[in-house]
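In: got a predicted structure plus its sequence, pasted below:
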Amino acid sequence: MTAPPRRPVLRRFPLSAAAALAAGAVLLTGGCSAAPAPGSGSASASPTRAARAAAPAAANELEDDYRAVIRSALPSVVQIEAGDSIGSGIVYDDRGHIVTNAHVVGDGRTFRVTVASGARPLSATLVSAYPEQDLAVVRLDSLPDGLRPAKFGDSATVEVGQIVLAMGSPLGLSSSVTQGIVSATGRTVSAGTDGGGTGATIPNMVQTSAAINPGNSGGALVDLDGEVIGIPTLAARDPGLGEGAAPGIGFAIPVSMVRTVADQIIKSGRVTDSGRAALGITGRTVLDDDFNPSGVAVVEVVDGGPAQRAGLRAGDVITRVGDAEITTITSLAEALAALRPGDEVPVAYERGAQRRTAEVTLGEV
């Protein structure tokens, strides 16, 4: 009998080891051909020679694409020093706004930012952070010459299999680049709170095989058009490997959410419309008699909030939201991340020995 697979743990990465840029090669093979005429021994070798000649040309073309993307996008990626922590950021506009992860800025209000066009760090000030989506915006106190805003893409066009480059400052090694593909889209992932993490549960993440290491957080995940399609934020960790990250499993916040949050912060100084569903409770994970997670106990309901209006109260244990089984506070957050404010969903809960269901119209975080 084989042991069940270990569940991967997700880690935020505001620091990391350098990674190299790898160029891929394309191997072209010839199709079937008729037998050569007598005396034409060289004919059967021709397709092979053609394939060998084409392979370096294809590899060089792909390498040229990589170089063009790096020349275009890397100058828009900056290094951010927040106290003893180092992370990355992206130049968002020509007014000096830089978007990054909330866990990169932490509790800081002022930062040192090194841009591609300058050798010396510049001072920057926090505009606002939104830990619920692990995003933040800082602004340079003065604008340097040559500041280049990034080009931002469209989340709707991101496809599994497309080549991407991750750019950032792993372990303070600025302007580092790694290469991979989009492995999946639409992932909902949760980060821990250890090491300064926000504990955010984030929907619609882009999964990538491009190496994401500590220090890449807040940087850019870029497609071959040179457009930012996400912000590298998390990497999976296999509990069996201790603190080592699981290779080739990283996650980036999609550019649609980045733009939504950044635009609101720049305009209003805060997020005014999160688009994230909420039950309006404070809860905690509870265990069954075998010490296995079995639900979320309601510790407190928000006065006039969705849960209270639906009849839930402190002491109830939530076991299901819609079609999602709820065993932990994380699974509850993940279920809500897939829903929208205003959605009406059945919420199953236990009150003492009774099992009940309430129709809850979800509010907003």
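Out: Alright, I've got the coordinates.
In: all contacts plus neighbour counts: C-alpha atoms, from now on.
Out: Will do.
In: burial count for Q354?
Out: Residues lying near Q354 (other CA atoms under 10 Å) number 8.
In: for burial, what's the neighbour tally of R71?
Out: Neighbour tally, R71, other CA under 10 Å: 12.
In: next one: L221 from I229, what distance?
Out: 6 Å (CA to CA, to the nearest Å).
In: skip ahead from the helix ranked longest in the chain and say which helix or strand is next.
Out: What stands out as the longest helix in the chain, according to DSSP state H, is helix 46-73. Heading C-terminal from helix 46-73, the first helix or strand you meet, by DSSP states H and E, is strand 77-82.
In: and the helix or strand where A252 lies, what other elements does it pack with?
Out: Per DSSP H and E: A252 is located in strand 245-254. Judged by 3 or more CA pairs under 8 Å, 6 or more residues apart in numbering; DSSP states H and E, strand 245-254 is in contact with strand 201-208, strand 228-237.
In: winner for burial among these?
Out: A comparison of the helices and strands packed on strand 245-254 by mean neighbour count, using mean count of other CA atoms under 10 Å, puts strand 228-237 on top with a mean of 28.
In: summarise which helices and strands that strand is packed against.
Out: Partner elements for strand 228-237 (3+ CA pairs under 8 Å, 6+ apart): strand 9-12, strand 220-223, strand 245-254, helix 255-268.
In: and the ones you listed, which is most packed in?
Out: Neighbour counts (mean count of other CA under 10 Å) averaged over each of the helices and strands packed on strand 228-237 peak at strand 220-223, with a mean of 29.
In: ok so, going back, nearest to R71, out of the helices and strands packed on strand 228-237?
Out: strand 220-223 (11.9 Å; CA to CA).
In: touching the closest one from outside, list them.
Out: Residues from elsewhere that reach strand 220-223, judged by CA atoms under 8 Å, 6 or more residues apart in numbering: 69, 73, 77, 89-90, 162-168, 228-232, 252.
In: ok so, going back, turn the helices and strands packed on strand 245-254 into CSV, including distance to V189.
Out: CSV is the format used below for those (distance: least, CA to CA, whole Å):
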stretch, distance to V189
strand 201-208, 6
strand 228-237, 9
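In: this is the other structure I want to compare:
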Amino acid sequence: MLDAGFGVEARLPVLTCAPDDVVVATVDSPIELVLASTDDELRLVAEAQNEAYGAPDATDHDAARLRRTLDRGGFVALAVDTATGIGVGAGLCTPPHRGVSELAAVGVRAVYRRHGIAAALTSLLTRACPTVMFAVVLRKRLHESPKFLEKKAELNSRPSPVRLLLADRRTIRITVAIVVLTTVQNFGYFGIMTWLPSYLSNQFGYGLTKSSMWTAATVLGMLAGVVLFGHLADRIGRRRTFWIFQLSAAASVLVYSQLSSPWALLIGGAVMGACANGMIGGYGALMAELYPTEARATAQNVLFNIGRGLGGLAPVLIALVASANGFPFALGLLSGIYVLAFCAMFVIPERRGAELA
């Protein structure tokens, strides 16, 4: 604008308010304040603002404009009369720029004014801003890897990422093996965590509190197993670590199905959780090293979620087996799936330390 001949006549002061300094303001029933997110709520916002500012009736364009504010990282607040369901007031905060959001378009229908609604909307929006600012600032400081940027320049001439998962016979074998691994991982997780409380309750008479505590021990074991898996995988290689955990998972699940002492079940559950679910810490690195940069995220999402979908059948299948043969038999039978994963690892090459493609 300066180049076009415009000049600066005055610089207006800007008043700012940090979220921690805002005075909390509320309104009485039946008025309720919400951060609008749905299309219906955004339509109520547009209707309230248009009437408050004497504008024509709200249209789909007005709601779409508010949706764009949300999509860019802003916030939209709505005051609703719960007795009638209409929006009585609204306002918004624009997406932050250099750490500051602009509070704008606060308006209240004439018949609802002088009840503190505008002050409450202002308070709500100001207090909500840290979430938006954090998300936007964090994202702006994250940079893509040089490998990704290099490959992105060639993206238009490359096949789709999904096709790269099936690029040739060798890649197809690896992809099938990965699906087997992720299916076994999810099958074991859903099977154990879904039925473990019922197993402890029906088999040993544990109440809700006790069975929850024993199940929590399994979850804590899983967390420890994830950390241990990561360290081992970086030290001795991906394949050897997967083999160790797969055999340990098969053994620990089988042994757990034979335990009866409370302390043995508590400790055995933690060990089983570590062995059976610790492998979750290795799939990211494994798939990152097996697939090229332009297909890496697709591989991790598509292949793991295929396994999640197939593994989601575990609760149903275990219930069918348990109803005919009992929970100990069903739990012991579950150990066999880890042998299948053990065999699948023979198809997957060791690529620890290899340069990413």
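Out: That came through fine. Bear in mind that the values here come from a model prediction, so they are computed numbers and not experimental data.
In: any chance you could compute the TM-score here?
Out: The TM-score (TM-score structural alignment, normalised by the length of the second structure) is 0.23; 125 aligned residues with a CA RMSD of 6.2 Å.
In: re earlier: tell me the angle the strand holding A252 of the first structure makes with strand 228-237.
Out: Orientation note: strand 245-254 of the first structure sits at an angle of 150 degrees relative to strand 228-237 (axes from the mean of the first three to the mean of the last three CA atoms, to 10 degrees).
In: check the second structure for its longest helix and report it.
Out: Counting residues, the longest helix found in the second structure (DSSP H) is helix 169-204.
In: which secondary structure elements does it contact?
Out: Using 3+ CA pairs under 8 Å, 6+ apart, helix 169-204 of the second structure sits against helix 208-236, helix 262-277, helix 293-311, helix 314-325, helix 327-334, helix 336-344.
In: of the ones you listed, flag the one that's most buried.
Out: Highest mean neighbour count among these (mean count of other CA under 10 Å): helix 262-277, a mean of 23.
In: after it, which helix or strand is next?
Out: As assigned by DSSP H and E, the chain's next helix or strand after helix 262-277 of the second structure is helix 283-290.
In: and A250 of the second structure, how close does it get to D62 of the second structure?
Out: A250 of the second structure sits 59 Å away from D62 of the second structure, going by CA to CA.
In: quick one, which of those two is more surrounded?
Out: Neighbour totals were compared for A250 of the second structure and D62, and A250 leads with 22 against 17 (other CA under 10 Å).
In: check contacts around the more buried one.
Out: 276, 334-339.
In: could you do G273 of the second structure as well?
Out: Per CA under 8 Å, 6+ apart, neighbours of G273 of the second structure: 218-222, 225.
In: kindly reformat these as TSV containing distance to I174 of the second structure.
Out: Below are the contacts of G273 of the second structure laid out as TSV (distance: CA to CA, whole Å):
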residue	distance to I174 of the second structure
T218	31
V219	30
L220	31
G221	29
M222	26
G225	25
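In: for those residues, which one is nearest V80 of the second structure?
Out: V219 (42.3 Å).
In: how much space between the residue nearest to the closest one when sequence neighbours are not counted and V226 of the second structure?
Out: Excluding its sequence neighbours, the residue lying closest to V219 of the second structure (CA to CA, 6 or more residues apart in numbering) is G273, at 6.1 Å. Distance, G273 of the second structure to V226 of the second structure, by CA to CA: 10 Å.
In: likewise V137 of the second structure?
Out: Distance from V137 of the second structure to V226 of the second structure, by CA to CA: 30 Å.
In: ok, I192 of the second structure next?
Out: From I192 of the second structure to V226 of the second structure the distance is 17 Å (CA to CA).
In: buried stuff in stretch 170-181 of the second structure?
Out: Residues of stretch 170-181 of the second structure classed as buried by neighbour count (16 or more other CA atoms under 10 Å): 171, 173-181.
In: which one of those is nearest E150 of the second structure?
Out: Nearest to E150 of the second structure among these is T171, at 22.6 Å by CA to CA.
In: which stretches of the stretch 51-200 of the first structure form helices?
Out: 102-105 (DSSP state H, counting those that start in this stretch).
In: residues touching the residue nearest to A337 of the first structure when sequence neighbours are not counted, list them.
Out: Leaving aside its chain neighbours, A337 of the first structure sits nearest to P203 (5.6 Å; criterion: CA to CA, 6+ apart). P203 of the first structure makes contacts with 186-189, 334, 337-338, as judged by CA under 8 Å, 6+ apart.
In: distance check, P203 of the first structure against G186 of the first structure.
Out: Applying CA to CA, the value for P203 of the first structure to G186 of the first structure is 7 Å.
In: likewise T357 of the first structure?
Out: T357 of the first structure sits at a distance of 29 Å from G186 of the first structure (criterion: CA to CA).
In: for F111 of the first structure, same thing?
Out: As judged by CA to CA, F111 of the first structure and G186 of the first structure stand 32 Å apart.
In: of the two, which one has the most company?
Out: The neighbour comparison of F111 of the first structure against G186 (other CA under 10 Å) goes to F111, with 20 against 13.
In: test my guess that that one contacts I80.
Out: Yes: counting by CA atoms under 8 Å, F111 of the first structure touches I80, with 6.7 Å between them.
In: from A324 of the second structure, how far off is the closest residue to W195 of the second structure other than its chain neighbours?
Out: Spatially, and ignoring its direct neighbours in sequence, W195 of the second structure is nearest to P315 (7.1 Å; CA to CA, 6+ apart). Distance of P315 of the second structure to A324 of the second structure, given as CA to CA: 14 Å.
In: what's the answer for Q246 of the second structure, then?
Out: Distance of Q246 of the second structure to A324 of the second structure, given as CA to CA: 27 Å.
In: again, but for V184 of the second structure
Out: For V184 of the second structure, the distance to A324 of the second structure - CA to CA - is 23 Å.
In: for L331 of the second structure, same thing?
Out: Per CA to CA, L331 of the second structure is found 13 Å from A324 of the second structure.
In: now swap in R141 of the second structure and tell me
Out: In terms of CA to CA, R141 of the second structure sits 56 Å off from A324 of the second structure.
In: following the strand or helix carrying A118 of the second structure, which helix or strand comes up?
Out: Using DSSP H and E, A118 of the second structure sits in helix 117-141. Going down the chain from helix 117-141 of the second structure, the next helix or strand is helix 146-152, by DSSP H and E.
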